[in-house]
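Participant: Here's a sequence, model it:
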Amino acid sequence: MKPMIASLRASAAPAEEDSHWLVVSDLMATLMMVFLFLAVLHMAQVERTHLVETEVRTTATESRQAIYQALEDEFRDDLPRWRAELVEPTLTLRFREPDVLFDRSSARIKPEFEAILRDFLPRYLAQLRAFKDVIREIRIEGHTSSEWSTDTRPLQAYFLNMELSQQRTQAVLRFAYDLEGLEKETWFRDRVAAVGLSSSRLVYDASGEEDAEASRRVEFSVLTDFESRLLEPIELDTTANRLGTPPEVGATGARPDTTAG
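Facilitator: Just a heads-up that it's a prediction; the model follows:
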């Protein structure tokens, strides 16, 4: 009897061992399938992110080029007589003749600059209106030189010029809202910012010295929503139920709306 029992036990041991390895094998296969699915999902996410970023960059480039071209076409003939310039990379229209803009140490707009603004501002907003869906901010910037009175310390001069530059941009903004029709441009009010930058962005001459005259200027810059669109969440449809088939991808709100130009 004992030999028979021993024989049965001996024959059962390999069967139990085989069953154990089958369980381990099934578990490993399941884990491999899970890892493979996660890898496919990650690859799809990377690919979709790349496609969205490329699409947004392309759309942003096209939008910025269209804005620049619209402003260039509108103001090409005016820039020389205004002594202004249009800078393409930053979409900045720069008024760079300080003797026309303000009196020294004053935030009162000179009559010559009032005449320019009265002509410029309605036309400027008319050109930008078509792009309002991709414009994040219209920034009016006031810039000064680093100069103040001779007995003023540099840091004190910086803050005095900061206050002066802020007062000047606010004066320009108030003047804009006093123009007929501009008070109805609610989209402009939602996006405009009047910023005084003091002497933080000086202009230098060829020898590396501060060009005080060129540093005193007023700029109108357009900022698009390129960065915010890149930061919008990208969602993947993870309902794909067949391993080896990349899940269908889709972005929620990541595609730029170019209906307005």
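
Participant: only C-alpha atoms for contact and neighbour calcs from this point on.
Facilitator: Noted.

Participant: ranges for the strands of the stretch 101-250 of the chain?
Facilitator: 135-143, 192-196, 217-224 (DSSP state E, counting those that start in this stretch).

Participant: Throw those into JSON lines and include distance to R81 and mean neighbour count, thanks.
Facilitator: Output for the strands of the stretch 101-250 of the chain, formatted as JSON lines (distance: least, Cα to Cα, whole Å; neighbours: other Cα atoms under 10 Å):
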{"stretch": "strand 135-143", "distance to R81": "21", "mean neighbour count": "22"}
{"stretch": "strand 192-196", "distance to R81": "25", "mean neighbour count": "19"}
{"stretch": "strand 217-224", "distance to R81": "16", "mean neighbour count": "21"}
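
Participant: Could you export these as a markdown table, including distance to P80?
Facilitator: Formatted as a markdown table, the strands of the stretch 101-250 of the chain follow (distance: least, Cα to Cα, whole Å):
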| stretch | distance to P80 |
| --- | --- |
| strand 135-143 | 20 |
| strand 192-196 | 25 |
| strand 217-224 | 15 |
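
Participant: nearest to L38, of those strands?
Facilitator: strand 217-224 (35.8 Å; Cα to Cα).

Participant: outside of that closest one, which residues touch it?
Facilitator: Strand 217-224 is contacted by residues 60, 64, 90-98, 101, 134-144, 169 when judged by Cα atoms under 8 Å, 6 or more residues apart in numbering.

Participant: Now with 7 Å, please.
Facilitator: 90-98, 134-144 (Cα atoms under 7 Å, 6 or more residues apart in numbering).

Participant: That strand to strand 192-196, inter-axis angle?
Facilitator: Between strand 217-224 and strand 192-196, the angle comes out at 140 degrees (axes from the mean of the first three to the mean of the last three Cα atoms, to 10 degrees).

Participant: Closest to the mean position in this structure, which residue would that be?
Facilitator: E227 (3.1 Å; Cα atoms, centre = their mean).

Participant: which stretches of the stretch 51-200 of the chain form helices?
Facilitator: 79-82, 98-101, 111-129, 154-178, 186-191 (DSSP state H, counting those that start in this stretch).

Participant: next one: the fourth one to chain centre, how far?
Facilitator: In terms of Cα atoms, centre = their mean, to the nearest Å, the gap separating the centre of helix 154-178 from the centre of its chain is 25 Å.

Participant: this one as well, want them side by side:
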Amino acid sequence: MAINHLFQNRRQNDEDHWISVSDLMAGLMVVFLFIAISYMKDIVTEKERIEAIAVTWNETQNALYNDLSEEFSDDLPKWDASLDRETLSIRFKEPSVLFSSGEAVLNDQFKDILRDFFPRYLAVLDQYRNELAEVRIEGHTSSAWNGATSPIDAYFKNMELSQGRTRSVLQFVLELPEIAAYRTWAIANITANGLSSSNPILDEQGEELADLSRRVEFRVRTNAEQKIVNILQASE
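Facilitator: Take a look at the predicted model:
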């Protein structure tokens, strides 16, 4: 009898032990479930915030393109310039108007264009200043350079030239008296970028169009990308 009673007590203790373990496992499963649900909710919230930024970015792109187009549509043909919807870039593409060959000094005709263009350009951008990350003045060249000893030599000579040209453009437009109201913002947000021949204009066969590659562009970059980066960093 005593031995049977002992086995019964031991079996009861074992059952109590396994019941406790099963209760613990069930509790852990509930905890993990709540963590998973919370994590999924954070992912959904993050996705919704990024989608909202993408929608706002698209709306801003379209609105800014429309405003730039409305402001300059009559002037672009006479300036031999164009406006690109995707990059919000205004491209001045007649090299003989911009600079003398191999020089970084602005031609008088280009100065006249910039006097007309730049104050109006800033007036349009001012409506979107909270949505903008940067305004880039980009200088582009062809890949050619007379007297270059190699393609890499030509590339760096053109790099120096394109950097000098964008600095000349930036200095000229920032000194215009007509932009006094925007000058502080312009100094903080406009950059000069000499890109040498890294982004040439090509024809349908992929051949470089040298004259079209020699150009100056005013390109707008919105802050949508940085907002998305901030969301992703905050979630880490």
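
Participant: What does the superposition give as a TM-score?
Facilitator: For this chain pair, the superposition-based TM-score is 0.94 by TM-score structural alignment, normalised by the length of the second structure; 234 aligned residues with a Cα RMSD of 1.7 Å.

Participant: Nearest residue to the counterpart of L93 of the first structure in the second structure in space, please, no chain neighbours.
Facilitator: With TM-score structural alignment as the criterion, L93 of the first structure lines up with I90 in the second structure. With Cα to Cα, 6 or more residues apart in numbering as the criterion, I90 of the second structure has its nearest non-adjacent residue at 4.5 Å, and that residue is L83.

Participant: Was I right to think the one you found contacts S89?
Facilitator: Yes. The pair L83 of the second structure / S89 is scored as a contact, 5.7 Å apart, by Cα atoms under 7 Å.

Participant: what does P111 of the first structure align to in the second structure?
Facilitator: Going residue by residue (TM-score structural alignment), P111 of the first structure aligns to D108.

Participant: where's that match relative to E160 of the second structure, distance?
Facilitator: 22 Å (Cα to Cα, to the nearest Å).

Participant: One more: L170 of the second structure?
Facilitator: 15 Å.

Participant: Compare the two (neighbour count), which wins?
Facilitator: L170 (19 against 14; other Cα atoms under 10 Å).

Participant: could you list every residue that touches that one?
Facilitator: A192.

Participant: hmm, try it at 10 Å
Facilitator: R136, I137, G164, A186, I187, I190, T191, A192, N193 (Cα atoms under 10 Å, 6 or more residues apart in numbering).

Participant: Which residue comes closest to the fifth one once chain neighbours are left out?
Facilitator: Okay, so that is I187 of the second structure. Nearest to I187 of the second structure is L174, by Cα to Cα, 6+ apart, at 7.4 Å.

Participant: The first structure: which residue goes with that neighbour?
Facilitator: Checking TM-score structural alignment: L174 of the second structure goes with Y177.

Participant: burial of that match, as a residue count?
Facilitator: Around Y177 of the first structure there are 15 residues (other Cα under 10 Å).

Participant: same check, this time on A123 of the second structure
Facilitator: Neighbourhood size, A123 of the second structure [other Cα under 10 Å]: 14.

Participant: wait, isn't F95 of the first structure in contact with R216?
Facilitator: Yes. Counting by Cα atoms under 10 Å, F95 of the first structure does reach R216; the two are 9.2 Å apart.

Participant: Overlap in contacts, the two.
Facilitator: Common neighbours of F95 of the first structure and R216 (Cα under 10 Å, 6+ apart) are L101.

Participant: So between these two, which is more surrounded?
Facilitator: Remark: of F95 of the first structure and R216, R216 carries more neighbours, 26 against 22, as counted by other Cα under 10 Å.

Participant: OK, contacts around the more buried one?
Facilitator: 95-99, 101-102, 104, 142-146, 165, 198-199, 201-203.

Participant: I'd like to know which of the residues you listed are buried.
Facilitator: Buried members of these, scored by 16 or more other Cα atoms under 10 Å, are 95-98, 101-102, 142-146, 165, 198-199, 202-203.

Participant: What residues does the counterpart of H140 of the second structure in the first structure make contact with?
Facilitator: In the first structure, the residue paired with H140 of the second structure is H143, using TM-score structural alignment. Residues in contact with H143 of the first structure, defined by Cα under 10 Å, 6+ apart, are 96, 161-162, 164-166, 168-169, 195-203, 214-219.

Participant: got it, and E88 of the first structure?
Facilitator: Taking Cα under 10 Å, 6+ apart as the test, what E88 of the first structure contacts is R64, Q65, I67, Y68, Q69, L71, E72.

Participant: again, only using 6 Å
Facilitator: By Cα atoms under 6 Å, 6 or more residues apart in numbering, the contact set of E88 of the first structure is empty.

Participant: same question, the one 5 residues further on
Facilitator: For L93 of the first structure, the residues meeting the contact criterion (Cα under 6 Å, 6+ apart) are E85, L86, E219, F220.

Participant: Show me the subset of those that the second structure keeps too.
Facilitator: Retained contacts for the contacts of L93 of the first structure in the second structure, judged by both residues aligned by TM-score structural alignment, their matches' Cα atoms under 6 Å, are E85, L86, E219, F220.

Participant: Looking at the residues you listed, spot the one nearest I5 of the first structure.
Facilitator: Set against I5 of the first structure, the nearest of those by Cα to Cα is F220 (97.1 Å).

Participant: Just give me the match in the second structure for T58 of the first structure.
Facilitator: In the second structure, the residue matched to T58 of the first structure (TM-score structural alignment) is V55.
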